[in-house]
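1. Need a 3D model of the sequence below.
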Amino acid sequence: MFTYEELATATNGFSDANLIGQGGFGYVYRGIFVDGKEVAVKQLKVESRQGEREFKAEVEIISRLHHKHLVSLVGYCISETTRMLVYEFVPNNTLEFHLHGDGRPIMDWSTRMKIALGSAKGLAYLHEDCHPKIIHRDIKAANILLDFNFEAKVADFGLAKFSYDVNTHVSTRVMGTFGYLAPEYASSGKLMDKSDVFSFGVMILELITGHKPVGSSYKEDSLADWARPLLTKALDDGSFDCLADPKLGREYDHNEMVRMVACAAACVQLSARDRPRMSQIIRALEGDVSMSDLNDSASPEHSNIHSSHENSDIHTSQHNENTEESKRMVLDSQGYGASVEYSEPSTEYGSNPFISINESCSNQPGNETLSSSSNERSDQPGNRSGKDEEEQLKV
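-> As a prediction, this is how the structure comes out:
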């Protein structure tokens, strides 16, 4: 536990020069302790209904999480006027910045594979090795931080929830980022680890295609809806031309592309019970198992990636209606990438890009370039906005 004075000193009095992020949650400052250790200090708004005892208990659980592919929480501070969380400093920005940032160098295929695998390992740890299980609830490219070796670290547990029973879901107010939201969660608030799996699948699609998860150019509702039939076709005929990021110039390993496409197809299925566990995704990405292992889900009912989704958890027409309304709200009022509480949308740090569209392939949703007036920094522990139920982690 840090004192307010220690964190004030580390951040030069929470000066504007040290401010590296802001949003619905509050502010993030870069800090340097007297021993030279760099940290990111998230100063939370004191609007939470969560009591001090609950805050301390949840921070205690999160602070015990240590994994190569998770951003570590190193401490916290509770004062009369504010609560603060102190994270390790990750120096090389976010996956969103490197993949979609205006004027960024092309990310090569091996780096994309490395980031996908690292992120999968971090998420699998939260789902399968933590007790209680932790559901992240806001997996997206902006919440994957990178070091200078492009090792991925899953960040921002600000929307996370505990699940004490592996066989049940958590009912909660819908929060997250449109384009990444699983359909069953967006429509009913039914949250489970497979909701994170869907979001991870969207992120894999970003790595494969180079496209953002939502844009005004999509005839379909989202990247996942646009890609779903193309994934099936690509797996059937072995051609990835209208899926693969054209900036790669076909410079990718064919077998690795097969594995990535198969994982994406499995993850973005409409039916939650048909999606694989994250440990299955890891094995598939590493090439340790056949692709059929992705169909062997945790539930008794096994899936088929090439199925028509007749047994989906929600009806396809209802899915389209829900996502169209959410998309309209985001495109009209927020812009790409914002984490929202759907009952009270708000803008987060770095979520005011403008999108330019240059369509080049009839099967592609458009080559979109992300530009932002703010300088996004990877040392921010992540972005979130909105209030949540009392059990929400304020991390």
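
2. For the rest of this, base every contact and every neighbour count on C-alpha atoms.
-> OK.

3. so what's L146 up against?
-> V90, P91, N92, N93, T94, L95, A152, K153, S378 (Cα atoms under 8 Å, 6 or more residues apart in numbering).

4. Using CSV, lay out these together with secondary structure, neighbour count and distance to E368.
-> Formatted as CSV, the entries for these read as follows, by DSSP: H, G, I helix; E, B strand; the rest coil; neighbours: other Cα atoms under 10 Å; distance: Cα to Cα, whole Å:
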residue, secondary structure, neighbour count, distance to E368
V90, coil, 24, 27
P91, coil, 15, 26
N92, coil, 18, 23
N93, coil, 22, 20
T94, strand, 31, 18
L95, helix, 26, 16
A152, strand, 28, 24
K153, strand, 27, 25
S378, coil, 26, 22
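
5. With distance to I355 as new columns, can those be given to me in JSON lines?
-> As requested, the contacts of L146 are exported to JSON lines (distance: Cα to Cα, whole Å):
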{"residue": "V90", "distance to I355": "27"}
{"residue": "P91", "distance to I355": "26"}
{"residue": "N92", "distance to I355": "24"}
{"residue": "N93", "distance to I355": "20"}
{"residue": "T94", "distance to I355": "19"}
{"residue": "L95", "distance to I355": "18"}
{"residue": "A152", "distance to I355": "26"}
{"residue": "K153", "distance to I355": "27"}
{"residue": "S378", "distance to I355": "22"}
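
6. Going by distance to P132, which of the residues you listed wins?
-> K153 (20.5 Å; Cα to Cα).

7. any idea how far the closest one lies from N93?
-> 11 Å (Cα to Cα, to the nearest Å).

8. Next: S163.
-> 30 Å.

9. Could you check how many residues crowd around L248?
-> Residues near L248, counting by other Cα atoms under 10 Å, number 15.

10. Surely it touches R112?
-> No: L248 is not in contact with R112 according to Cα atoms under 8 Å; the separation is 10.8 Å.

11. Pull the contacting residues for V39.
-> So V39 contacts R30, G31, I32, F33, V86, Y87, E88, F89, D379 (Cα under 8 Å, 6+ apart).

12. after the helix or strand that it is a member of comes which helix or strand?
-> Using DSSP states H and E, V39 falls within strand 38-44. Downstream of strand 38-44, the first helix or strand assigned by DSSP H and E is helix 52-63.

13. Could you list every helix and strand that that following helix packs against?
-> For helix 52-63, the packing partners by 3 or more Cα pairs under 8 Å, 6 or more residues apart in numbering; DSSP states H and E come out as strand 73-78.

14. Now do the strand it packs on against strand 38-44: the angle between them, please.
-> Put simply, strand 73-78 runs at 40 degrees to strand 38-44, going by axes from the mean of the first three to the mean of the last three Cα atoms, to 10 degrees.

15. contacting residues for R283?
-> R283 makes contacts with V289, as judged by Cα under 8 Å, 6+ apart.

16. and the gap between it and V289?
-> For R283 relative to V289 (Cα to Cα), the value is 6 Å.

17. One more: M257?
-> Distance from M257 to V289, by Cα to Cα: 15 Å.

18. Please identify which of the two sits among more neighbours.
-> M257 (21 against 14).

19. Any buried residues in the strand or helix carrying the more buried one, and which?
-> Per DSSP H and E: M257 is located in helix 254-267. Under the neighbour-count criterion of 16 or more other Cα atoms under 10 Å, helix 254-267 has E256, M257, V258, R259, M260, V261, A262, C263, A264, A265, A266, C267 buried.

20. To compare with the earlier structure, here is another sequence to fold:
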Amino acid sequence: MFRTHDNWEKLVAAVIRREELWQLCHQHSRTSSLMSSLSSDFSSSFRSNLSFSNPNDRLSLPFQYLADISIDLSQEEKEPELVFFKDSPIEFGFEELLMAASYVLGEEIDTFKRTFVVCLRKYIKVVVKKFMIQSFAPNQLQQWIETIGSFNNENVAKSWGYGLCKGEMLCFYEYFPQGSIHAMLHRKPRVVLDCETRLSIAIGTAKGLARMHETFDGEFVHGNIKASNIFLNSHGCCLGDPTPGNFKISSYHPPEVSSGDKASQASDVYSFGVFLIELVSRRSPTQRFKNYVDWAREHYRDEWTFLVYDIEILKKISAKKHMFDMLQIAMCCVRNIPEERPIMNDVVDMLVKLL
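-> This next block holds a predicted model:
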């Protein structure tokens, strides 16, 4: 009981200190000394009393502090201009962004970017990705984000805009509170997914990718197809942003890309096939003890396909046929020879026929 009381006192003290720091941020200029004070105060007071496992705790950190953006708006520095695309549901200023509460999204820190969730006025949340411009070719990032902003499809995640700030680019995206398909498939407690839901997710993702492949005279390559970059939305699901050119090789990439070849639309098709296997099996391609595709292909050829399916599906006999058909489509997508893989419009047609 005494331990519980002590913890409660620590929690109350931390919350009070948080509010004091928040007022401090609004009453004083955003100087480097203030940010240094913030860092010291949070280290000695807030971090020692609260666990950061809960996103609601992490919302107490101002974005400028969390994202380590070194700019002093109290001096004569010009406030960076933020660019918003035509269909953006909200616009905000740079100062509002800096002082908004935020937390880091995801556990993995990418070499080229970091991702945050920022809570703006009226409890509107926006995903902010911070890129280091020096890691890319001149104007590459700006052309890339403007390309994403031009997409207008219910199965493609919307980009709201961007801003340039001292060698960094901040890109703004729609926030999906229901999370990614990766979280739905692999995190606990497990979410029950029936055959119809999985098929709907597959069709929505395929439609989004097919739409992207049609742009720029059929030359557009996504390069970032994976369960953690596919999100639930009001239309079922949508595909997240493509890679701007620099990416880490993952279990979703085909052999030719892993060997150093340039990503292509055919490699996107392969990655989608890996995602289909993951959707059917509920096994992550990053956690297999052997090659993920070879494992699925081996059981498919030997007609031991029930070893691939998620056990939840095996409980319903009527769903097995649909899952077998989805696995069959996946096998077409993950063919080793790129030229033998179908195009995404054909994949959409094959999946829709399963409805």
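
21. on that earlier part again, ok, the buried residues of helix 254-267 of the first structure vs V170 of the first structure, which is closest?
-> C267 (19.6 Å).

22. Who are the contact partners of the closest one?
-> By Cα under 8 Å, 6+ apart, the contact set of C267 of the first structure is V197, F198, S199, F200, G201, V202, R275, P276.

23. Apply 6 Å and report the result again.
-> C267 of the first structure makes contact with V197, F198, G201, R275 under the criterion Cα atoms under 6 Å, 6 or more residues apart in numbering.

24. The strand holding V39 of the first structure corresponds to what range in the second structure?
-> Aligned using TM-score structural alignment, strand 38-44 of the first structure spans residues 125-131 in the second structure.

25. gap between that stretch and the chain center?
-> Counting by Cα atoms, centre = their mean, to the nearest Å, stretch 125-131 of the second structure is centred 10 Å from the centre of its parent chain.

26. just stretch 40-52 of the first structure next, same as before
-> Worked out by Cα atoms, centre = their mean, stretch 40-52 of the first structure lies 21 Å from the chain centre.

27. which parts of that stretch are buried?
-> Buried-residue list, stretch 40-52 of the first structure, by 16+ other Cα under 10 Å: A40, V41, K42, Q43, L44, K45, S48, Q50.

28. will you turn the buried residues of helix 254-267 of the first structure into CSV that also has distance to F2 of the first structure?
-> Shown next, in CSV, are the buried residues of helix 254-267 of the first structure (distance: Cα to Cα, whole Å):
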residue, distance to F2 of the first structure
E256, 45
M257, 46
V258, 48
R259, 45
M260, 42
V261, 45
A262, 46
C263, 42
A264, 42
A265, 45
A266, 43
C267, 40
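
29. Distance check, D241 of the second structure against K129 of the second structure.
-> Note on D241 of the second structure: its distance to K129 of the second structure, by Cα to Cα, is 11 Å.

30. can you tell me which residue in the second structure aligns to R275 of the first structure?
-> By TM-score structural alignment, R275 of the first structure lines up with R341.

31. what sits against its match?
-> C333.

32. Mind doing that once more with 10 Å?
-> Applying Cα atoms under 10 Å, 6 or more residues apart in numbering to R341 of the second structure gives the contacts 265-267, 269-270, 273, 330-335, 347.

33. before we move on, what about M203 of the first structure?
-> Contacts of M203 of the first structure (Cα under 10 Å, 6+ apart): 95-96, 116, 119, 139-142, 144, 179-180, 197, 209-213, 223-224, 264.

34. in a helix, that's where G176 of the first structure is, yeah?
-> No: counting by DSSP: H, G, I helix; E, B strand; the rest coil, G176 of the first structure is not found in a helix; it is strand.

35. Can I take it that V86 of the first structure is in a helix?
-> No: under three-state DSSP, V86 of the first structure falls outside any helix and is assigned strand.

36. what's the counterpart of it in the second structure?
-> V86 of the first structure maps onto F172 in the second structure when the alignment is built from TM-score structural alignment.

37. close enough to count as contact, that match and F131?
-> No: under the criterion of Cα atoms under 10 Å, F172 of the second structure makes no contact with F131, lying 11.4 Å away.

38. count of neighbours near T369 of the first structure?
-> Number of residues near T369 of the first structure (other Cα under 10 Å) recorded here: 19.

39. Show the residue spans covered by the helices in the stretch 51-200 of the first structure.
-> For the stretch 51-200 of the first structure, the helices defined by DSSP state H, counting those that start in this stretch cover 52-63, 95-100, 109-124, 183-188, 193-209.

40. And the last one, how far out from the chain middle?
-> Taking Cα atoms, centre = their mean, the mean C-alpha location of helix 193-209 of the first structure is offset from the chain mean by 8 Å.

41. with the second structure superposed, average distance for that helix?
-> With mean Cα distance after the TM-score superposition for the first structure, helix 193-209 of the first structure departs from the second structure by a mean of 0.7 Å once superposed.

42. The second structure: matching residues for that helix?
-> Counting by TM-score structural alignment, helix 193-209 of the first structure lines up with residues 265-281 of the second structure.

43. So for F172 and F131 of the second structure, which residues contact both of them?
-> If you check F172 of the second structure and F131 against Cα under 10 Å, 6+ apart, the residues they both contact are T115.

44. Which residue, neighbours along the chain excluded, lies closest to the spatially most central residue of the second structure?
-> Taking Cα atoms, centre = their mean, the centroid of the second structure lies closest to N229, which sits 4.2 Å from it. Leaving out its chain neighbours, the residue that sits closest to N229 of the second structure by Cα to Cα, 6 or more residues apart in numbering is G240, at 4.9 Å.

45. So H186 of the second structure is in contact with R283, correct?
-> Yes: using Cα under 10 Å, H186 of the second structure is in contact with R283, at 7.7 Å.

46. who has more neighbours, the two?
-> R283 (17 against 14).

47. ok, the more buried one touching L185?
-> Yes: R283 of the second structure is within contact range of L185, at 8.1 Å (criterion: Cα under 10 Å).

48. biggest helix in the second structure by residues?
-> Ranked by number of residues, the top helix in the second structure under DSSP state H is helix 2-27.

49. thinking again about what came up before, show me whatever sits in contact with both of K153 and N93 of the first structure.
-> Counting by Cα under 10 Å, 6+ apart, the residues touching both K153 of the first structure and N93 are N143, I144, L145, L146, D147.

50. what's the neighbour count on V293 of the second structure?
-> By other Cα under 10 Å, neighbour count at V293 of the second structure equals 22.

51. still on that earlier bit, tell me, of the contacts of L146 of the first structure, which are also contacts in the second structure.
-> By both residues aligned by TM-score structural alignment, their matches' Cα atoms under 8 Å, the contacts of L146 of the first structure still in contact after alignment to the second structure are V90, N92, N93, T94, L95, A152, K153.
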